[in-house]
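Novice: After the sequence you'll find the predicted model.
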Amino acid sequence: MEAGRTRLSDHLSQQLDADQSIHRDLGKLILDIATAVQEIAILTSQGALAGVLGNLASQNVQGETQKKLDVLSDEILIQTFRSGNLVAGIASEENDEPIANKNGGPFLCLFDPLDGSSNIDVNVSVGTIFSIQHAPKDRSPQLADYLQPGRKQIAAGYAVYGPSTMLVLSIGRGTHGFTLDASSGEFILTHPNIQIPADTSEFAINASNERFWEAPVARYISECKKGKTDVRSRDFNMRWIASMVADVHRILMRGGIFMYPKDTKDLSKPGRLRLMYEANPMSFVVEQAGGLGSTGRQRILDLKPESIHQRVPVVLGSRNEVERVEQYHREHDSTN
């Protein structure tokens, strides 16, 4: 079958046939997620016409004002998992506690229903992030069952709602991208075996927080900005969309480093991004594409989660650049 016309269902069948250790129902679950993604894509594409723009009066567990489309996307995914009978437990950024599914199933699913929702009202790309884990056998999942290190994920991925809708995922056998063909309603394999270049000349960071950065991050960004006039000997470009999905998607397509580092802006938060819904699944996808995900001091996928809404610093993308940032942290920590 020609690679450009390989459907998501065909691709999953091929990957599952090639690795008998993977639960066969994983393919069905990912196809359920793809169906939910199509529903969310329709709402995002209609925007104001669907009445989904603007804020609600409510806040999520992180104290963030909820967008209408945040909640609608959350409801679509929860209903998808409840009706599919494949997921024993559901954890979402928008809900205080995980949700047990009485119909059961072999999987747990954790997700950010609409990443980058601050961009919704201005028609800039947003996305959905998901992580799939094994559920405990023969009993209902407890909170502790969700707190698995990222390396134990059996699949992870994201959808990006941009000029086209794409689904990018990994079941531990490389990272692959699928584009939604609106005429057929099928996701078609358009980016097989994505590989992130080890080197890059592009970084993504919110530079408005520079005064709050730790010294290793400030050093790294300063060197990038000085470009060929300094130790890096080449010029760098900066990009920042304020949607993790959109920023990381660009890095998967052409290389780069994404950084939301630890800072001193709010000392109660060791990081800004959620480990379970954002850092773990995105690091899984990036590392399966040859990149690296780190806090600056430790590989993200090796972290032992402490809480379902835990926040962590995130540095991920092109391997050589991430390793340079880690080196700067080691040098700083060893002298302080």
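Specialist: Nice, thanks for sending it over. Numbering: from 1, shown residues only.
Novice: alpha carbons only for contacts and neighbour counts from here, please
Specialist: OK.
Novice: Quick one: residues contacting residue 73.
Specialist: Applying Cα atoms under 8 Å, 6 or more residues apart in numbering to residue 73 gives the contacts 40, 113, 114.
Novice: Surely residue 149 touches residue 303?
Specialist: Yes - in this structure, residue 149 is within contact of residue 303 by Cα atoms under 8 Å, at 5.6 Å.
Novice: Okay, and which of the contacts of residue 73 map to helices?
Specialist: Within the contacts of residue 73, residues falling in helices by DSSP state H are residue 40.
Novice: also this one, for the comparison:
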Amino acid sequence: MQTKLATSVGITLDRFIKKKQNDFAFASGELSQLLRDIALAGKIIHREVNRAGLLNIGGAYGTENVQGEEQQKLDVIANIRFIRALKNGGEVCAIVSEEDDEILDLNNKDGRYIVSMDPLDGSSNIDVNVSIGTIFSIFRRVSPVGSKVTNEDVLQKGSEQVAAGYLLYGSSTMLVYTTGRGVNGFTYDPSLGEFFLSHADMKIPEDGKIYSINEGSYRSLEPKVQQYIENCKDKKYTARYIGSLVADFHRNLLKGGIYIYPSTDKAPNGKLRLNYECNALAMICEQAGGLATDGKNRILDIQPESLHQRVPFYTGSKKMVEEAMK
């Protein structure tokens, strides 16, 4: 009778990480701490995003990032917050960020991990109150601990990721991540300041009826991609495109669907970045039972050649991606 008066609030992220620590390839507690550091930064960004309209931190910052994209104020804030959390956590030796031209060497001789991140994906949607997110990849460095970080450390194939995930700042804030043993999602409870397990062992439906692509670029797409879109319309699939990669990906992960950002006349190599967008989501999608490709190659098998390398991106339900590849 007493238990009905105080029902369980669920498993916290911290307890879940401790429980699963032995699943990690290197169960020394370092990766566990790193995931906690990312969660902490996510809580701070949750607060900033929810106060953006009140504190005049929306809108453009007045500078461009290395890709020539106009930075938003919250882009800069999120980048600072995550760098600070990762630096103070002590487990990371270097960071690759969408907002920084070069590798950020933290001069941490004991750090064993590299983090590649898009601190605030979909930032153009901030001012119109649409869901945005953070994407991250975690790699174990290949150079000896104590030595200077090298290009080989930060330009690893996606298949070498030890963990990957994203934070979604929407109607609720969620942290979704994988360490190569399935995908789990946690929802943030602001009243308690904790992430709680809300989506255990997430699986993307094998098939779906949602296609996500910016059809405004239709006339600049390759004919075969146009043909696939027409095929989706013939089958009366639903078109859903938010313009925030994390939000579009998350919806399709839950409901089934395919996300497409192909090459176009304007972006012949695609627009999305391999190292800190596509690799992370490809790992999550595969762990959930889906597929991710650049149209020809498995995303996780592509050898990066530069920090901000772009690739076409097709990801989602297995049958839909296979059909698109035909």
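Specialist: Structure's in. What do you need? Remember, predicted model here, so these are calculated numbers, not experimental data.
Novice: before we move on, the earlier item: how about the contacts of residue 73 of structure 1 in TSV, adding neighbour count and distance to residue 170 of structure 1?
Specialist: Formatted as TSV, those follow (neighbours: other Cα atoms under 10 Å; distance: Cα to Cα, whole Å):
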residue	neighbour count	distance to residue 170 of structure 1
40	24	21
113	30	18
114	28	19
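Novice: and which of the contacts of residue 73 of structure 1 is nearest to residue 241 of structure 1?
Specialist: Residue 241 of structure 1 lies nearest to residue 114 out of the contacts of residue 73 of structure 1, by Cα to Cα, at 14.5 Å.
Novice: On the three-state scheme, residue 205 of structure 2 is what?
Specialist: Following DSSP: H, G, I helix; E, B strand; the rest coil, we place residue 205 of structure 2 in the coil state.
Novice: Which residue in structure 1 aligns with it?
Specialist: Matched to structure 1 by TM-score structural alignment, residue 205 of structure 2 sits across from residue 197.
Novice: What about that match, how many residues nearby?
Specialist: When counting by other Cα atoms under 10 Å, one arrives at 19 neighbours for residue 197 of structure 1.
Novice: quick one: what's aligned to residue 14 of structure 1 in structure 2?
Specialist: Mapped onto structure 2 by TM-score structural alignment, residue 14 of structure 1 lines up with residue 19.
Novice: residues near residue 232 of structure 2, how many?
Specialist: Neighbours around residue 232 of structure 2, by other Cα under 10 Å: 18.
Novice: Spatially, what comes nearest to the match of residue 205 of structure 2 if we skip its sequence neighbours?
Specialist: Once flanking residues are discounted, residue 197 of structure 1 sits nearest to residue 255: 5.3 Å by Cα to Cα, 6 or more residues apart in numbering.
Novice: Please tell me how far that neighbour sits from residue 318 of structure 1.
Specialist: Between residue 255 of structure 1 and residue 318 of structure 1 the computed distance is 6 Å (Cα to Cα, to the nearest Å).
Novice: what do you get for residue 253 of structure 1?
Specialist: As judged by Cα to Cα, residue 253 of structure 1 and residue 318 of structure 1 stand 11 Å apart.
Novice: Of the two, which one has the most company?
Specialist: residue 318 (31 against 14).
Novice: shouldn't the more buried one be in contact with residue 202?
Specialist: No - the pair residue 318 of structure 1 / residue 202 is not scored as a contact, 9.6 Å apart, by Cα under 8 Å.
Novice: Report the set of residues contacting both of these two.
Specialist: Joint contacts of residue 318 of structure 1 and residue 202 (Cα under 8 Å, 6+ apart) are 255, 256, 257.
Novice: quick one, what contacts the last one?
Specialist: Residue 257 of structure 1 is in contact with 200, 202, 203, 204, 251, 315, 316, 317, 318, 321, 322, counting by Cα under 8 Å, 6+ apart.
Novice: repeat that with 7 Å
Specialist: By Cα atoms under 7 Å, 6 or more residues apart in numbering, residue 257 of structure 1 lies in contact with 202, 203, 204, 251, 316, 317, 318, 321, 322.
Novice: does the last one sit in a helix or strand, and which one?
Specialist: Put plainly, it is residue 322 of structure 1. Following DSSP states H and E, one finds residue 322 of structure 1 within helix 319-334.
Novice: for that helix, which positions count as buried?
Specialist: By neighbour count on 16 or more other Cα atoms under 10 Å, the buried set for helix 319-334 of structure 1 is 319, 320, 321, 322, 323, 325, 326, 328, 329.
Novice: List the contacts of that helix.
Specialist: Helix 319-334 of structure 1 has contacts (Cα under 7 Å, 6+ apart) with 198, 199, 216, 217, 220, 257, 291, 292, 296, 297, 315, 316.
Novice: how about the helices of the stretch 51-200 of structure 1, start to end?
Specialist: 68-84, 143-146 (DSSP state H, counting those that start in this stretch).
Novice: What residues in structure 2 pair up with the shortest one?
Specialist: Which is helix 143-146 of structure 1. Under TM-score structural alignment, the match for helix 143-146 of structure 1 in structure 2 covers residues 151-154.
Novice: Mind reading off the mean deviation between that stretch and structure 1?
Specialist: In the superposition with structure 1, the average deviation recorded for stretch 151-154 of structure 2 is 1.9 Å (mean Cα distance after the TM-score superposition for structure 1).
Novice: Just the buried residues of that stretch, please?
Specialist: Neighbour counts over stretch 151-154 of structure 2 (16+ other Cα under 10 Å) mark 153, 154 as buried.
Novice: Check stretch 164-175 of structure 1 too.
Specialist: Across stretch 164-175 of structure 1, burial judged by 16+ other Cα under 10 Å covers 165, 166, 167, 168, 169, 170, 171, 172, 174, 175.
Novice: residue in structure 2 matching the fourth one?
Specialist: Under the alignment (TM-score structural alignment), residue 168 of structure 1 pairs with residue 176 in structure 2.
Novice: How much space separates its match from residue 255 of structure 2?
Specialist: Taken as Cα to Cα, the span from residue 176 of structure 2 to residue 255 of structure 2 is 15 Å.
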